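Asks: Sequence first, predicted model second:
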Amino acid sequence: MHRSRDPGHESPGVTEARGASLAGVHWQQPACVLTHGNDYETPPPTNLSVLVCVGNRSYTRAHSHSIVASDTGLFSSSLLTMHTSTALAVLVALATITVLPLSAYAEPALGDELTAAEFFAETGLAECADLTEAETGYFFESGHETGISRSRCTLGGSCQCEQLDTCDSGDCFKVYRCNATESDGCFAVANCTRARFDTAMEVTVDCNRGLPLDERGDEDLDFFAMRWKQALEQDCGISGRLCRYYGDTADSIHVINGTTFRTTTLNSAHVEDLAVCAATANFRFNRCTVVSVVEVPVTTTTTTTTTTTTTTTTTTTTTTTTTTTTTTTTTTTTTTTTTTTLPACSYGCEESVEACIGKAMFSPNNVREAFVDCMAQVSHHTDSAFVSFGICLADCGDIDANTTRDEAGPILFCYRMCAFNTADMDCDVLYTSSTVSTTTTACLSATPVGSAASGGYYWTDVVFAENGIGYACPGFATSVMTIDPTDNSVNETVADVSAYGTELKWGGGVYANGSVYCIPYDYETAVLVIDTSDNSISTIPVTNNCTASCWWGGALASNGKIYAAPQGALELLIIDTATNTADATIDAASLAPGAPYRWTGGVTAFDGRIFMAPWNSKKILVVNPDTDSLSTIDIPDVGSAFADFVMGPSGRLFGIPATATFILIVDPVVDSLDSTSITGLPSGNYKWYGAGIGSDGLLYFTPNSATTILIVNPDTLSLTSRASPVNECNGADVSEAGAIYCTPGTDDAFLVIDPSMCAA
């Protein structure tokens, strides 16, 4: 089910061997050494062609597209979480061994190496840098003790720019001049041009020390502004998006009075994020507490100066007939100041809902009731629709003074969903990430999907392809859905599958050979194949006696075949991705007699065997792809179900607890089990269904009926949790940038986990 765990699939943070670049700068590092380590008894495969070093891990890419990992590596995980201009990017170091010579990749013609001081003096960078491809410019080589560091710029309006600084951390880049070259490895460096924002917000603060804001000088206000930006990150969790907020210096804040100032941001959703933070978190800086944040109309001020000159001439005549003329000039200056407020907005449905959210957040009493009162005045519901709106809101919960920011996020998401999904007057907003703001906590977000509704497994898994796009296999849904992690945009109508019915058609998916293969569940007669080159679909016929709940999830082996877990089916399903044929003739049910729903999911271990998780059998199913033989490993007889396995960095497998109250740990080296190290989980059914390994090396278990995300440290076996903005998720996968995505099952939003912004 999880591409990150299967050979032929990108492991978290790993891209194909294609000379990956980060933010347009060509990065190069020496080859890492693949060692098998003392923890492994089996030798490494012999058909390896490319060695990829990522973080503190190394992966080898074989001709068969399998990945074998070991515990070596050259670079710290902090490099994995650097931001590009549009999204998180992954630092990939590429080195070749026998099959792909290094000369296969074009290298720029390099000139002198520059010290950091020489580079900054030569480029004249004042703040942030804009990097563009050029035949001459600079080449950046990673993996050095000293040199230059790179991060996303945090200055307001500089989201497309990079922060380059002197570095001595060991994770630094050397800089070389580029001579004229046809290579795309060189970049021109210039001072960043900052974008202008036109969404104004008014911030009210309560300062217990220091001068009122309107009595502070520019130096004090510069410091005040600097601490304001720090508080956005530290108190409100706005780390990767600081560049979307102004207020960096005295020049970018406008003091209104002793307790109020104004600044600007990208859009209304960013104002709301701060409003929620002010209402639910300890939002403090520079000995001031933020009382409120509200969006205000943008105003323009025009000053007109009129100068009038009056000349008076006095003539005095004396007896000596001498005439003296005295001229007195009086100048009167009149200054007229006109403040022009932009015309009042004519709010549409989306703006009305967002405005009511903001107004309700500052209600002194019941936030939900305040939201209802506000929506009653904006005229987007008929009487019957408004009743439906109220019924929907009853399930959303309320926000009070004790509600934390993480808790408020999913509640506000629920408010929006109810408002948009029940409105029937002048409201045709499609509730997707492209039209409705993403609900975000410090490291978690929910990207809405418009057509899903509670009550069905709409999409059962998400699988990221080599093109970077995530493909969601349809369960009850009548179309294939995609999500683009660069902007989290969702397309629910990629391919129509309504001809295959409305049953729970396919359960889980696996990526191989440029296509996503969706595993037949209730649509037992065919595998769905999604060609990611053109998003076309086809099917592979399956001949078997199973009629329902047949197979769920699977894994790709080094031989290019997918092995699907038999849940209700009696036989193992094998899909040959080279010939697009299927075989379901190998008996598996006899290994788990009496179990109606036997196994789910699958993960390929380092030794090439595939481990399938026990649902209500008492055994783990183990597939040897070399011989297509099956074996089992007994588990404790505690009546527990596991939805799948996720593989940790050391190669151990962790069972995803659907109904179990513990996490099952399997060591494939000796086939040993551990059911006692991580225990005490709450009881319940279908609690967690998916999981992924983050770029930080931690395991993130995504919730179905549970309301929290489990976070496991696979080295220390410690367990923490975070409140999730959505639940009812199914399968999960890891994007190329290292974020974990969980597909909408019965909820109507993708859950997105960004490990670079999480502190477990």
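Replies: Received the coordinates, thanks.
Asks: C-alpha from now on. contacts and neighbour counts both.
Replies: OK.
Asks: Give me the distance between the residue nearest to L48 when sequence neighbours are not counted and Y563.
Replies: Here the nearest residue to L48 in space, its sequence neighbours aside, is A62; by CA to CA, 6 or more residues apart in numbering that works out to 4.3 Å. Between A62 and Y563 the computed distance is 19 Å (CA to CA, to the nearest Å).
Asks: Comparing the two, which residue is more hemmed in?
Replies: Neighbours were counted for A62 and for Y563 using other CA atoms under 10 Å; Y563 has more, 30 against 19.
Asks: tell me the SS of the nearest residue to that one once chain neighbours are set aside?
Replies: Distance criterion CA to CA, 6+ apart; nearest residue to Y563, sequence neighbours excluded, is I574 at 4.8 Å. Secondary structure state of I574, per DSSP: H, G, I helix; E, B strand; the rest coil, is strand.
Asks: another structure for you, compare them:
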Amino acid sequence: MIRGLLAVFVVGALCRVCPGNVVLEEDGAGAFHINTSDPHQQPVFVNGMDVQQMYTRLQEQQKLIEVQQDMLGAQNLAIQTLGNTLHVFRSASCPASARSTISAGSGDYKWNGGVLAPNGHIYAIPAAATAILIIDPNSNTADRTSITHSGISGGRKWHGTALGGNGFIHGIPYDSRSVLIINPNTKTIDTTTISGISGYQKWHGAVAAKNGFVVGIPRDYYKALIIDPITNRATRHSISGLPAGDVGVGGSYNSALRLDNNLIYGIPRSAPAVLIIDPSTNTVDTTSIAGISGGTWEGAAQAGNGLIFSVPYSSKSVLIIDPKLRTADTTTITGISGGRKWHGTAPGGNGFIHGIPYDSRSVLIINPNTKTIDTTTISGISGYQKWHGAVAAKNGFVVGIPRDYYKALIIDPITNRATRHSISGLPAGDARWYGGVLADNGLIYGIPYRVGTCLVMDPGC
């Protein structure tokens, strides 16, 4: 250990004239210094390595690395440009389309949403219809005669459905007093095992939990519904802060999504808090993310950064929920004017989130990383009550489900283009389809509500 100042004067033993001095010293911090009088003429060697020359080479290598990084950046940009060009050519070779050729029978308020079963068929849940609608994507046919039952009577029976862990399909009670259980293998139903549930406009929408449970989202009811398909038991959990009975237009919650941690988040409509349901512990939480006000939202999607973005319906702000911090933000993206703006949302293949125009004249594009929005790139779309609900297609496109509009909406997030595909043979009217289901063949099927045909949307390739 060298302590204090140590100076070694190297006398020119190996040379006749001493060109300078070498100083070795320890500073106050304990660092060891080696200095020569002229670093350029008197290099310092460590184990035979010229320190100054090594430093110079490192600088040269750093400059070379920076040049290579610039080249890689230019190459990545060129690859992205070529990829976008290829994307345009590929889309042109198999363009998107929409048709309404699968007959589903006459009548109003027929089915409320559907779900894809393990056998590849889509099962639509009756609202006023008296049969289960079974759509076969392979043959593009619809069957409304195989599953009929005396228990399928009345109007506004079930609203929303999800696949349980046992492979059975569960319809969520709206005005019905029972849970609808469909066995897709035997094409039979059960409306007696989980029954005796009084009330009207109770739940609408369902989410399949990772543990196989099915969760019903409250509309006017003040309890969350958690169904265990294995034991065929349904528990109803009271939610604090919600009044019993009709809570107003649209209900307390109008959408929900499941996160990777198996928690289910209900997005508030008229409720003052985010509804957090834990199916694994059969518990609900409306206190962690509370105090939310300022309008309503319709639909939500989780971005790649883990944040949940809900699109504004009457609200002037995008609702941003942070599941890790258990916070809600309505101030970062705000100042959005208008009522009944967007209804439904889905993430595009580029990671951006797209809000589907209801009365708005534009598609809402949310950048989750910068927390900014774009309402000008895809705009100029006239009309009211155009689409409600969105489905993320296999090719990264986002598809809007027509409500009163006579065209299907297909959004290409890469090119930021939205095409509206006319659907021939549609009668005048409203609320034509309710919900869309992505089939194994990549096509999206709109569930008939007040129209006599299924909508088949091909997002292209």
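Replies: Now that the structure is in, tell me what you want to look at. These figures come from a predicted structure and were not determined experimentally.
Asks: TM-score them against each other, please.
Replies: The TM-score (TM-score structural alignment, normalised by the length of structure 2) is 0.60; 332 aligned residues with a CA RMSD of 4.3 Å.
Asks: returning to what we had before: how about the residue nearest to Y563 of structure 1, what's its match in structure 2?
Replies: Structural correspondence for I574 of structure 1 with respect to structure 2 (TM-score structural alignment): I276.
Asks: That match: how many residues sit nearby?
Replies: For I276 of structure 2, the tally of surrounding residues (other CA under 10 Å) stands at 22.
Asks: returning to what we had before: so the residue nearest to L48 of structure 1 versus N559 of structure 1, what's the distance?
Replies: Counting by CA to CA - A62 of structure 1 and N559 of structure 1 are separated by 11 Å.
Asks: Next: P657 of structure 1.
Replies: As defined by CA to CA, P657 of structure 1 lies at a distance of 30 Å from N559 of structure 1.
Asks: try I711 of structure 1
Replies: 33 Å.
Asks: So between these two, which is more surrounded?
Replies: Ranked by neighbour count (other CA under 10 Å), I711 of structure 1 and N559 place I711 first, with 22 against 17.
Asks: List the contacts of that one.
Replies: Contacts were defined as CA atoms under 8 Å, 6 or more residues apart in numbering; by that measure I711 of structure 1 touches 698-701, 719-722, 760.
Asks: 10 Å instead, please
Replies: With CA atoms under 10 Å, 6 or more residues apart in numbering as the criterion, the residues that contact I711 of structure 1 are 691-694, 698-702, 717-722, 760.
Asks: out of those residues, who's nearest C742 of structure 1?
Replies: Ranking those by separation from C742 of structure 1, with CA to CA as the measure, puts T702 on top at 6.8 Å.
Asks: The residue nearest to L48 of structure 1 and S49 touch, don't they?
Replies: Yes - A62 of structure 1 sits in contact with S49 when judged by CA atoms under 10 Å, with a separation of 5.4 Å.
Asks: and stretch 360-377 of structure 2, which stretch of structure 1?
Replies: Against structure 1, stretch 360-377 of structure 2 falls on residues 660-677 (TM-score structural alignment).
Asks: Endpoint to endpoint, that stretch covers what distance?
Replies: Chord length of stretch 660-677 of structure 1, first to last residue, is 14 Å (CA to CA).
Asks: mind listing what's buried in it?
Replies: By neighbour count with 16 or more other CA atoms under 10 Å, stretch 660-677 of structure 1 contains the buried residues 660-668, 673.
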